[in-house]
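In: Model the following, please.
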Amino acid sequence: MTRPTSRDVATAAGVSQATVSLVLGDKWRGRVSERTAAHVRDTAAGLGYRPNLAARNLRLGSTRTALLVVPALTNEFFARVYTGAARVAAAHGFGVVLYPSPDGTGPARDPFASARAALDGVIASSMAAHTLEALGGDALPLVMLDSDPTSTTAAAHVNLAMADGMRQVAEHLLRNGHRRFLHLASAVDSWTFHVRAEALSALLSPHAELRTVRAPLTVHGARTAAENALAPSPGRPTAIVCDDDILAAGACKAARRLGLRIPEDLSVTGFDDLALATAVEPELTTVRLPAEHVGEHGMTALLTVLDGAPWNAPDLPVHLVVRDSTGPAPATTP
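Out: Take a look at the predicted model:
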């Protein structure tokens, strides 16, 4: 079946091809009546007309393509960010190229001969920020996800209320009587993890003891770090606050190896609410992060910037999901 053209739409609607171009290019206001514009759109839809985006983009000097830079595809959180971004992009005739940094957080090879020629803008996680230097796309409009809002490098920022997430964790554990805490912190040098550490320290310092141990974002690395930190000693922590569900899974494995029961002897919390959170036993108390909304807001922010408008939006809310990995502090601890 032959694909209908703008000329076919013009003939069927009884208008000129120029009128069809104005209406379907969304430039009809003040030049074509609303009634005619609606008639043209209805006719185009009835014929199954789809614009030739490649030809239009060549005329406009735009590829209508955004690059989403993430640390790794193996992390479920970033897969969901992509889903949200792609949904909004598709609704606006944009495509999203997903580019994971090969080394997780370090510089990567440029996948384009010229990023500026191939893209209209970039959306990047702060955890993969160094990759931007290798891409050479610093002249492109940039939206940063989960990054320092005071930075002037990006045209817009989309952030989660991370400090509030830590507040919810701390208050939950304090209400359960915990006063000795271990913060199993991510070893990744990223703004989002610095915010979590600062918030937790500020919240607990008047009320409880806090020790911080850093670990790579792997179950094995987290298990090793937690096992060493939980070795029998005076004043062993009764609660572990983890920067990520993956770290929390490692902490749970460490507890089992040491013969500690969760949550009777030790409470464990995570961050993200990945599928992993309900796969472990007991299921994990964690802070749910709306990953798809992050992607949706990231793409919306980029579209706003490309339209020449400022982007101003509050941090996306997060909330604590309480499950069985947390409970009252034990009456006596070593």
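In: can we go C-alpha only for contacts and neighbour counts from here?
Out: Fine.
In: now the helices for the stretch 201-334 of the chain?
Out: Here the stretch 201-334 of the chain has its helices, by DSSP state H, counting those that start in this stretch, at 219-229, 245-257, 276-279, 291-306.
In: want to throw those helices into CSV with distance to residue 5 and mean neighbour count?
Out: Shown next, in CSV, are those (distance: least, C-alpha to C-alpha, whole Å; neighbours: other C-alpha atoms under 10 Å):
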stretch, distance to residue 5, mean neighbour count
helix 219-229, 55, 20
helix 245-257, 52, 24
helix 276-279, 49, 16
helix 291-306, 27, 23
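In: And this one, please, so the two structures can be compared:
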Amino acid sequence: MARNTTRPTSRDVAHAAGVSQAAVSLVLGDKWRGRVSEPTAERVRQAAHDLGYRPNLAARNLRLGHTRTILLVVPALTTEFFAGVYTGAARIAAQHGFGLVLYPSPEGIGPARNPFASAQAALDGVIASSMAADALTAIRGDQLPLVMLDSDPHGSLGAATVNLDIADGTRQIADHLLGLGHHHFLHLAADVPSWTFQVRADTLAERLTTVPGTTLRTTRSPMAIEDARHAVTHALRDGPHPTAVVCDDDKLAAGAYKALRRLGLRVPDDISVTGLDDLALATAIDPELTTVRLDAELFGERGMHALLAVLDGRTPDQGDIPVHLVVRGSTAPPPPRP
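Out: Next up, the predicted model:
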């Protein structure tokens, strides 16, 4: 005998439980209290279970005017940082009955093709990194409830912004190196037009100018290890050697390591190196990297909490997320100058 593969409907459940379809909708939508008796509600639940009935949530959500789907817009997933952001955001989304869709915007490739025929119809809101802000235009995400990550709170497209305290992290690095006696710095800056990287550059320059006798040079690099190696190699060949290289992230620091070793310089005996992110890479290189720990999962959680607040008409929590310097073997006092 052929197996009946017809999907059961709410009418089937109503017939099996001996109630109306309206009662089935109330019970399975958890709105039955005060309108349907407890024995009737239990009878409906049992009938739905026995028939293997599952409500069409997509159709129900569209009738209600929402899909309970959030879009997370990030750069290409080339480091575990944005994977951590996704993990944290997805955790909070799931706790509140939302799904989270990831939309990467690879640098040099352009935003991915819009996976939605109409973002306004398919999404309830968007969380976007400022490093992938161009992708918002492609999906018209800036016309939806929007929370921006790592974005200027005074000029953000979003209804709310969530930031890590990158300025304080940069000051912690500068103070650590100054405390070791360093006065000559090379800033290996990410060649990315993003507010968060401008904050790093501005904060480092402001902190160092308060100390007499310090010098600061800047060289830029795409966020790739080999590009960073080339940038540091050219910077050290074309000018005086610094005693410390301050890198905008850990991948750039790994590239700096390669450049210094090929130039016959030792870390940290001849030159100190710092990163920012505290990726797994930071403890895979030798010596282990002094860097600033950013809690990516907490960042994602805070972003999702902020969007949920916006959707509920509430004011999101204020204040940047604290970051912490992790001192390892890549920094030491500078060598004596000849």
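In: Between the helices of the stretch 201-334 of structure 1, which one is closest to residue 24 of structure 1.
Out: Residue 24 of structure 1 sits nearest to helix 291-306 of all the helices of the stretch 201-334 of structure 1, at 18.8 Å, using C-alpha to C-alpha.
In: whereabouts in structure 2 does the closest one align?
Out: Taken onto structure 2 by TM-score structural alignment, helix 291-306 of structure 1 occupies residues 296-311 there.
In: Quickly find the element holding the spatially most central residue of structure 2.
Out: The centre of structure 2 sits closest to residue 85, judged by C-alpha atoms, centre = their mean, with a distance of 3.7 Å. Residue 85 of structure 2 belongs to helix 80-95 when elements are defined using DSSP states H and E.
In: how distant is the match of helix 291-306 of structure 1 from the center of its chain?
Out: How far stretch 296-311 of structure 2 lies from its chain's middle: 10 Å, per C-alpha atoms, centre = their mean, to the nearest Å.
In: and that stretch, how far from structure 1 on average?
Out: Aligned to structure 1 and superposed, stretch 296-311 of structure 2 gives a mean residue distance of 0.9 Å (mean C-alpha distance after the TM-score superposition for structure 1).
In: what's the distance between the residue nearest to residue 302 of structure 1 when sequence neighbours are not counted and residue 131 of structure 1?
Out: What sits nearest to residue 302 of structure 1 in space, not counting adjacent residues and going by C-alpha to C-alpha, 6 or more residues apart in numbering, is residue 143, at 6.2 Å. Look at residue 143 of structure 1 and residue 131 of structure 1: by C-alpha to C-alpha, to the nearest Å, they are 14 Å apart.
In: quick revisit: who touches the corresponding residue of structure 1 for the residue nearest to the centre of structure 2 in this structure?
Out: Matched by TM-score structural alignment, residue 85 of structure 2 corresponds to residue 81 in structure 1. By C-alpha atoms under 8 Å, 6 or more residues apart in numbering, the contact list for residue 81 of structure 1 reads 291-296.
In: Using a markdown table, please lay out these together with distance to residue 318 of structure 1.
Out: Below are these laid out as a markdown table (distance: C-alpha to C-alpha, whole Å):
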| residue | distance to residue 318 of structure 1 |
| --- | --- |
| 291 | 10 |
| 292 | 13 |
| 293 | 11 |
| 294 | 11 |
| 295 | 15 |
| 296 | 16 |
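In: Tally up the residues packed near the aligned partner of residue 280 of structure 2 in structure 1, please.
Out: Counting by TM-score structural alignment, residue 280 of structure 2 corresponds to residue 275 in structure 1. By other C-alpha atoms under 10 Å, 11 other residues sit near residue 275 of structure 1.
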